[in-house]
Every structure is written in structure tokens, then in C-alpha cells.
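1. Provided below for reference: sequence and predicted model.
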Amino acid sequence: MISKAQFDFEIENIIKNAIREDVGDGDHSSLACIPVSASGKAKLLVKDEGIVAGIDFAKKVFENVDKNLKTEVLIKDGSHVKYGDIAFYVEGSSQSILKAERLVLNAMQRMSAIATKTNTFVALLEGTGTKVLDTRKTTPGIRALEKWAVKIGGGENHRFALYDMIMLKDNHIDFAGGITKAIDKTKAYLNKTKRDLKIIVEARNLDEIEEILKSDGVYRILIDNFSYQDTRTAVKMIGNKCLTESSGGINEETIRKYAECGVDYISSGALTHSVHNMDLSLKAV
């Protein structure tokens, strides 16, 4: 996983790029009708139900736009919210509040949707010992926000990107000439480059599980698109040799059944690519 410093760097870049994209050479709507000296106060109003996420991000946005903006947080990230709740107040320059408004709302609406969906999956796995993972199926440019939201919702992050973990999937295996060759080449590469990266290998059937198990140094086996029965068989075959992860179209109806097969993790792209934004508004008070 990436370091806190790298994560903070990603968040800072998201904010800077988003403000550049949205503000350009000026918020002319506000500049045209609101005096520079005008001050005001606004509230983050919840108009939906679920797990709120992005409040700490909103504070970073306000600080980046105007260090003199003051935020009073009433509800913390990860809390369950309902229609009519007020998550926070922000006070200061009216122009600054308006400049930050859309970025704050866009981010919080999506982050809250992801946190809510993740929390639903986590609740469905209660008592099984299986953990929920996200994937790289994220919105380009804001991956850090979406993975942050997964954590807020109670899930865990998979690798952040291509550089912080080795994941040998079907195409890597086929291009490399097979599972064993892919693993051997990977270990040689890590040794040559002196990199300490965990190795995950995808299996498409039980025969591939058997072949993977012949190689040492595999951190986790990705049991991809297996039936319940074959997943249970795979888990027994793997035993304590490495960790296990199920994936492939797993949803609210099937996630519990896969967990009961005994896998350590279940990864789902749906956490980040199939959500409906939470309805939030920033209103002047």
C-alpha cells in the first residue's frame, strides 16, 4: 500500500487540479455580484440517508481555497446520516465559500455513496471473518478519494495502483507463457530491482490453483469467477499456504455465500463503479 505521505500528495493534487478545472481565471458569478469584503455562513445539509464521507476532505478544500474559512463539524466521517441532518457549518468570505462549494459537494456526494455501499457489504459479512476489498475500477483522477471512502465505509483497500503490488492476472499469465513462468519471471524481476512487493496471482480454475501452489512466494490467490462449490474446494486446497480472495461479479445477493466458503477477502469493483450519489446541499444560513 502507498504511504501516508504519498496519499496526502494525491489528495493535494486532486484539490489543486479540481480548483484549476472549476475556477479557471475566476468565479465571475461571485465576483460580479458579491463584494470581496462580504462574509457569510453555510451549512452542509443532508437530503438522503446513508454513511457520510468526505467531511475531512471538505475541510482540506476550504483550507486550500481560503485559510481563513472556519469549519464547525457536527457529524464525523463514517456516521450514519438521515434527511435533515447538518454535517457542518463553514464561515468566512462569501466568495471563498462559493468557490469551494461545487468541489466539496461533488466529492462528498460520491464519497458518501461509496462509503454507504461499502458499509452495506461489510454488514452482510458480519461474523464470517471475510473482509471487503475495493479494486482499481475507480474514476480516473480521483482514486484516492474513492479508496478513502471505502475505508470510511468499513472496507479495506486493495493495491492503490500498478506500482505498489504485483498482481498477475489472466493477460499477464497468457503473455508470459503460463502461470509458473509468470511467477518465476516476477520473482526474478523483484530480486533484480530490489523491490519488496507482494504477489497476487489470479486463478481461473482448480487446475490453475494447483499450479500456483507449486510456487513459493505467492501472497494471495485470486479465485476469480468460481462457483460456490469450486471456491470451497479451492480454499481447502490452498489451506494456510497463502491468503485467498474471491472476485468476479459478486453482489449483495451472493457476497455472504462466497464468504461462507472460507475466503479471507472478497473484492468488488461495484463499490466504486456502481453507486448513486448521496443527495447533499451547501446552503447559506
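-> Right, received. Where do you want to start?

2. all contacts plus neighbour counts: C-alpha atoms, from now on.
-> Noted.

3. Do a quick rundown of the helices in this protein.
-> Secondary structure of the chain by DSSP state H: the helices cover 4-23, 28-33, 55-65, 94-124, 143-152, 170-176, 179-193, 206-212, 228-238, 255-259, 270-273.

4. Mean neighbour count and distance to Thr244 for these - can I get that in TSV?
-> Output for the helices of the chain, formatted as TSV (neighbours: other Cα atoms under 10 Å; distance: least, Cα to Cα, whole Å):
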stretch	mean neighbour count	distance to Thr244
helix 4-23	14	26
helix 28-33	11	54
helix 55-65	19	33
helix 94-124	23	17
helix 143-152	24	20
helix 170-176	15	17
helix 179-193	15	17
helix 206-212	16	11
helix 228-238	17	7
helix 255-259	21	11
helix 270-273	22	19
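
5. so which of the ones you listed gets nearest Leu44?
-> helix 94-124 (8.7 Å; Cα to Cα).

6. returning to what we had before: could the helices of the chain go into a markdown table alongside distance to Leu162?
-> Conversion of the helices of the chain to a markdown table gives the following (distance: least, Cα to Cα, whole Å):
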| stretch | distance to Leu162 |
| --- | --- |
| helix 4-23 | 14 |
| helix 28-33 | 40 |
| helix 55-65 | 24 |
| helix 94-124 | 22 |
| helix 143-152 | 12 |
| helix 170-176 | 13 |
| helix 179-193 | 14 |
| helix 206-212 | 21 |
| helix 228-238 | 26 |
| helix 255-259 | 26 |
| helix 270-273 | 17 |
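
7. and of those, who's closest to His158?
-> Closest to His158 of the helices of the chain is helix 143-152 (Cα to Cα; 8.8 Å).

8. Show me what that closest one is packed up against.
-> helix 4-23, helix 94-124 (3 or more Cα pairs under 8 Å, 6 or more residues apart in numbering; DSSP states H and E).

9. Can you name the residues that contact the one residue sitting closest to the centre of the chain?
-> Residue closest to the mean C-alpha point of the chain, counted by Cα atoms, centre = their mean, is Lys147 at 1.9 Å. If you count contacts by Cα atoms under 8 Å, 6 or more residues apart in numbering, Lys147 has them with 134, 157.

10. returning to that earlier point: can you lay out the helices and strands packed on helix 143-152 as JSON lines showing distance to Val218?
-> As requested, these are exported to JSON lines (distance: least, Cα to Cα, whole Å):
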{"stretch": "helix 4-23", "distance to Val218": "26"}
{"stretch": "helix 94-124", "distance to Val218": "26"}
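
11. Can you say which of the ones you listed is nearest to Lys47?
-> Across the helices and strands packed on helix 143-152, closest to Lys47 is helix 94-124 (Cα to Cα), at 10.6 Å.

12. Pasting the second one now:
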Amino acid sequence: MLTQQTIHAAVAAALAEDAPYGDVTCETTIPADETGEARLVAREKGVMSGIDVFAAAFATLDPSVTVEPAIRDGERFEAGQTLATVRGRVRVLLTAERVALNFTQRMSGIATMTAAFVAAVDAIYEDGYDGSAGPAFGVVGPRRYTRTRIVDTRKTTPGLRPFEKYAVVCGGGHNHRYSLSDAVMMKDNHLAALAARGIDLAGAIRHVRDQVGHTTHIEVEVDRLDQIPAVLDGGADTIMLDNFTLDDTRRGVETIDGRAIVEASGNMTLERVAAVAATGVDVISVGALTHSVRSIDLGLDWA
């Protein structure tokens, strides 16, 4: 997903945006041949994502710049920890600094938030769990996976989707469909359009199945329990329970009974996600991972 070609194209565009006619400050204050060294330092703890993107920001301006990572994507870091060392011409280091940090800070923020959601869900399967996900329910395991998966959505920053979805994986999450081309996802408006043509819910799913290849996955969103039998009858591969209460989510899981992947979605928060996972859903999609994330505070300090 996050190829070197994708990284180069995005970084080059960001550098062109930030210094379209050069860096006037560096060009008037720093000798062209002056070299130096700087360290990427964490100002707070988090999970790393984007170390190759960080390096690419400097290499795009000058391939002779060297970046020595002290951490790999997906690894945790503490405040004050050195994450990479950069050596090269000072003009290049200063010109690329903000672009390098912008990418890495945001990606690490996404990875860090994802890791927090994953940890909240994983806790319910550990020995000695205190029952805070909802003692009235207990914990029901998902049917399709060992543990409920945290996944992203398409609520990403335009032009940065590959970076943001990669960061989710660095945080221990999984990706939902990458684009509209990847799978069928029938939501309320799609179903309403088909219903206006006299096609019922089960018939709508069969209508789609007749037109797509056998490898195409079909997901259907429902917002009421009474829609589930028709969706099962139509043969959906995944059923999304949208904005269900915990009681209704558990009933939905019981009704579906492993006949489709069960996804929970809708205003998912860190405080609520463990309780939703405890109902036995296979997947929880969290738009906040990319649309409401806070960048991690990283800095470039001169050695």
C-alpha cells in the first residue's frame, strides 16, 4: 500500500508546497556547503509510524543526506528518546524539517491512538480482566477472529490515505476497504435507491451479487435488528451494525450466529470500545483513528 513511489510523490508535493521558490531564510543565512547533524526526538511517548517517510523528506532534496533510524515502525517510544539521527547539508536539513515532521507526527499520532484502541479491546481477553467492559454481559468471543479487530474507515485526509491506513497497521489495527473500488458496501442510501425501484432488501443484495465477480466482498449496513434476517437471506458477507446499543449489538451477534462477519460502527470511543468488543462482534470500525487524531509531538534537535 505505502510504496516508495507513493512516498516520493507525496513528499515531493509537500516540499513544493512548502518551498515553491526555495527556502529564502536558509539561502540568506546558511552557507551552501555547511554540514550538520540533528536528532529526531520524542517530546512524549507514543508508537512510531513513518520513519521511512521522515527520511524521504531529506533524501528528496539531497540524496547524500543520511538518516539513521533508532526505531522501527510499530515500536513504542518514550518522551526524550532519540528516534533517528540526520546528517547532511544544513540548508537541506532545515528546509525539509517541517515536511518530515508533519508526516511523521501525524502518522505516529494515528499509530498511537490505534494502539490504545487495540489495547482496550485486547484487555477483555486477558486473565484477571476486571469486567469493566460490562459485567452484566460478560465477554463473548468473535466468531471469525481470535480477538475483535480494530479497523479504520475511509474518513481520511484527501491525498494521504496510504499514509494514514499504513499508520493504523503500525498501531496494531487492520484496514477496512481501501477505496470504493475494493468491495461492495451497501448503506442506507443505496438500499433506499433500490427500494424505490421495487427491490426488497434481500433482493437488493442478490441483485448486486449477480453483477459482481465471485471474489467481490459484499457488506451491508443495518440500523435495526429486524433488517438482519433479510440481509442474511440475501447472502451478505459482512453485516455492519450501525449505532446499535450494547443490548442490540449482542442480539445482532446472536442472530447472525457466525453466518456473516459482524462489524460494529458508529461514534466509537476509547471508553466504549471494550464493551462493544465484549458483545462478540468480529470487527469494530473507528473513524476517529484518522479524522480526529492528535499528532504526536516530535522535534528535530541539533546535536
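-> Now that the structure is in, tell me what you want to look at. This structure is a prediction, so every number in the text was calculated from the model and none was measured.

13. coming back round to it: quick one: what's aligned to the residue nearest to the centre of structure 1 in structure 2?
-> Lys147 of structure 1 maps onto Lys165 in structure 2, with residues paired by TM-score structural alignment.

14. just Lys99 of structure 1 next, same as before
-> By TM-score structural alignment, Lys99 of structure 1 lines up with Thr95 in structure 2.

15. Which of the helices and strands packed on helix 143-152 of structure 1 sits closest to Ala53 of structure 1?
-> Closest to Ala53 of structure 1 of these is helix 94-124 (Cα to Cα; 4.5 Å).

16. Superpose on structure 2 and give me the mean offset of that closest one.
-> Superposed on structure 2, helix 94-124 of structure 1 shows a mean distance of 1.0 Å to its aligned residues (mean Cα distance after the TM-score superposition for structure 1).

17. what's the matching range in structure 2 for stretch 66-85 of structure 1?
-> Counting by TM-score structural alignment, stretch 66-85 of structure 1 falls onto residues 62-81 of structure 2.

18. List the buried residues in that stretch.
-> Within stretch 62-81 of structure 2, the residues that count as buried by 16 or more other Cα atoms under 10 Å are 65, 67, 69, 71-74, 76-77, 81.

19. what would those look like in CSV with distance to Ala100 of structure 2?
-> Listed next are the buried residues of stretch 62-81 of structure 2 as CSV, based on distance: Cα to Cα, whole Å:
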residue, distance to Ala100 of structure 2
Val65, 13
Val67, 12
Pro69, 13
Ile71, 16
Arg72, 16
Asp73, 15
Gly74, 18
Arg76, 19
Phe77, 18
Gln81, 18
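
20. now Glu68 of structure 2: how far from Gly299 of structure 2?
-> Glu68 of structure 2 is 16 Å from Gly299 of structure 2, where distance means Cα to Cα, to the nearest Å.

21. go on, Ala264 of structure 2?
-> 37 Å.

22. Of the two, give the one with the bigger neighbour count.
-> Between Ala264 of structure 2 and Gly299, counted using other Cα atoms under 10 Å, Ala264 has the larger neighbour count: 27 against 19.

23. Identify the residue of structure 1 aligned to the more buried one.
-> Ala264 of structure 2 maps onto Ser246 in structure 1 when the alignment is built from TM-score structural alignment.

24. Contacts only, for that match.
-> Residues near Ser246 of structure 1 by Cα under 8 Å, 6+ apart: 222-226, 231, 258, 263, 265-267.

25. Next, count neighbours for the aligned residue in structure 2 for Ala53 of structure 1.
-> Using TM-score structural alignment, the equivalent of Ala53 of structure 1 in structure 2 is Ser49. Neighbour count of Ser49 of structure 2, defined by other Cα under 10 Å: 32.

26. Now that Ser49 of structure 2 has come up, it's in contact with Arg76, right?
-> No - with contact defined as Cα atoms under 8 Å, Ser49 of structure 2 does not reach Arg76; the gap is 9.7 Å.

27. which parts of stretch 28-46 of structure 2 are buried?
-> Neighbour count says stretch 28-46 of structure 2 has 37-43, 45-46 buried, by 16+ other Cα under 10 Å.

28. isn't Ser285 of structure 2 right up against Ser265?
-> Yes - contact status for Ser285 of structure 2 versus Ser265: in contact at 5.3 Å, counting by Cα under 8 Å.

29. Settle it for me: which of these two has more neighbours?
-> More crowded of Ser285 of structure 2 and Ser265, by other Cα under 10 Å: Ser285, with 23 against 20.

30. who are the neighbours in contact with that one?
-> Residues near Ser285 of structure 2 by Cα under 8 Å, 6+ apart: 150-153, 176, 263-266, 268.

31. Show me what it lines up with in structure 1.
-> Alignment note (TM-score structural alignment): Ser285 of structure 2 maps to Ser267 of structure 1.

32. what's the distance between its match and Trp148 of structure 1?
-> With the distance defined as Cα to Cα, Ser267 of structure 1 ends up 16 Å from Trp148 of structure 1.

33. What lines up with Pro35 of structure 1 in structure 2?
-> Using TM-score structural alignment as the criterion, Pro35 of structure 1 maps onto Pro31 of structure 2.

34. State the distance from that match to Val24 of structure 2.
-> For Pro31 of structure 2, the distance to Val24 of structure 2 equals 12 Å [Cα to Cα].

35. What of Glu164 of structure 2?
-> Glu164 of structure 2 is 31 Å from Val24 of structure 2, by Cα to Cα.

36. Ok, Ala204 of structure 2 next?
-> Distance, Ala204 of structure 2 to Val24 of structure 2, using Cα to Cα: 60 Å.

37. returning to that earlier point: neighbour-wise, give me the winner out of the contacts of Ser285 of structure 2.
-> Ranked by the number of neighbours (other Cα under 10 Å), those place Ile150 first, at 29 neighbours.
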